[in-house]
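**Student:** curious how this folds, go ahead:
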Amino acid sequence: MTFHRFTRYAPGAALAGAIQLALLAGPAVVTGHAAVDPLTTWCELYLGQSKGEVMAAMGDPGGHQADSLIVTVQWMHEGATTAEWNPPGAILFAAFDKDEATIKLLAYDAASGVEGSVRPTGLACDPWRAS
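**Tutor:** Below you'll find the predicted structure:
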């Protein structure tokens, strides 16, 4: 009879345990994601991807090392918006059309700047992707 009671309540206990484990593991998972190399994340982005998806993957933009590109992008694409990230050694620049689809993903070496056309060290994908 004791075994019957155990098997009767086991699925509920397993669910409760899984929920507790998920609650405990939650912060560790977020910390692990934040530790991913930004250049690896950058290479996983693609043209046509939504601005929201890019922002979610890369985090909050910041930096002004690619300001000269903003004028050019806005001149070429009416209603375009841009974002920039500056992880160590790199300048990462994204441009989005008026419908918030990614139209440019440009990566430069921070020491050379955006005029230098030098890819950042450690970048495993094409540094200049544009539609």
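
**Student:** could you use CA atoms for every contact and neighbour count after this?
**Tutor:** Will do.

**Student:** what about Thr2, distance to Tyr9?
**Tutor:** 11 Å (C-alpha to C-alpha, to the nearest Å).

**Student:** same question but for Glu78, I mixed them up
**Tutor:** 62 Å.

**Student:** now Asp67
**Tutor:** For Asp67, the distance to Tyr9 equals 62 Å [C-alpha to C-alpha].

**Student:** and the two? Which one has more around it.
**Tutor:** Neighbour totals were compared for Asp67 and Tyr9, and Asp67 leads with 14 against 10 (other C-alpha atoms under 10 Å).

**Student:** how far away is that one from Val29?
**Tutor:** For Asp67, the distance to Val29 - C-alpha to C-alpha - is 34 Å.

**Student:** now show me the structure for the sequence below, then we'll compare the two:
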Amino acid sequence: MTIHRFTKYAHRAALVGAIQLALIAGPCVVTGHAAADPLTTWCGLYLGQGKAEVMATMGTPNGHQADSLITAVQWMHDGATTAEWDTAGAIFFAAFDKGNTTIKLLSYDATSGVDGSVPPAGIACEPWRAS
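**Tutor:** So this is what the prediction gives:
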């Protein structure tokens, strides 16, 4: 009885907290996209595509595992910007030139990380695309 009551109240508290966070953060934080499979979504992107379209397709960047890539891209391409999306099975990294055109689309296995040259399992396109 006590465990059931605790679980019930914990669930309610978590739900209320999530709603409060959404209200405080506003709609700019929540980004949705149609494709449920991130690998399929990623493979639909292409080099030369505009940054705004890539961001709209992939949603809000949420990654932080590709710092070494960010440094390398910014060293190689003056004025370049990057975005990263981390999922349970993959790390997706996009780089854009100063004109906001996609110049790199790199994907890695989440377990191996970006320092290993291991593509994510089940990817149906070239995992490392660069112009």
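
**Student:** wait, a strand at Thr41 of the second structure?
**Tutor:** No: Thr41 of the second structure is assigned helix when assessed by DSSP: H, G, I helix; E, B strand; the rest coil, not a strand.

**Student:** need the contact list for it.
**Tutor:** Contacts for Thr41 of the second structure were tallied using C-alpha atoms under 8 Å, 6 or more residues apart in numbering; they are Ala35, Thr57, Met58.

**Student:** what about Thr57 of the second structure, which SS state?
**Tutor:** Relying on three-state DSSP, one would call Thr57 of the second structure helix.

**Student:** then Glu84 of the second structure?
**Tutor:** Quick answer, by three-state DSSP: Glu84 of the second structure is strand.

**Student:** the residue nearest to Leu47 of the first structure when sequence neighbours are not counted: what secondary structure?
**Tutor:** Excluding the flanking residues, the one nearest Leu47 of the first structure by C-alpha to C-alpha, 6 or more residues apart in numbering is Thr102, at 5.1 Å. Recorded secondary structure, Thr102 of the first structure: strand (three-state DSSP).

**Student:** gap between Thr102 of the first structure and Ala83 of the first structure?
**Tutor:** Noted for Thr102 of the first structure: a distance of 11 Å to Ala83 of the first structure, by C-alpha to C-alpha.

**Student:** now the residue positioned nearest the centre of the first structure. Nearest residue, chain neighbours left out?
**Tutor:** By C-alpha atoms, centre = their mean, the mean C-alpha position of the first structure lies nearest to Ala57, the distance being 2.1 Å. Distances taken as C-alpha to C-alpha, 6+ apart place Thr41 nearest to Ala57 of the first structure, at 6.9 Å, with adjacent residues excluded.
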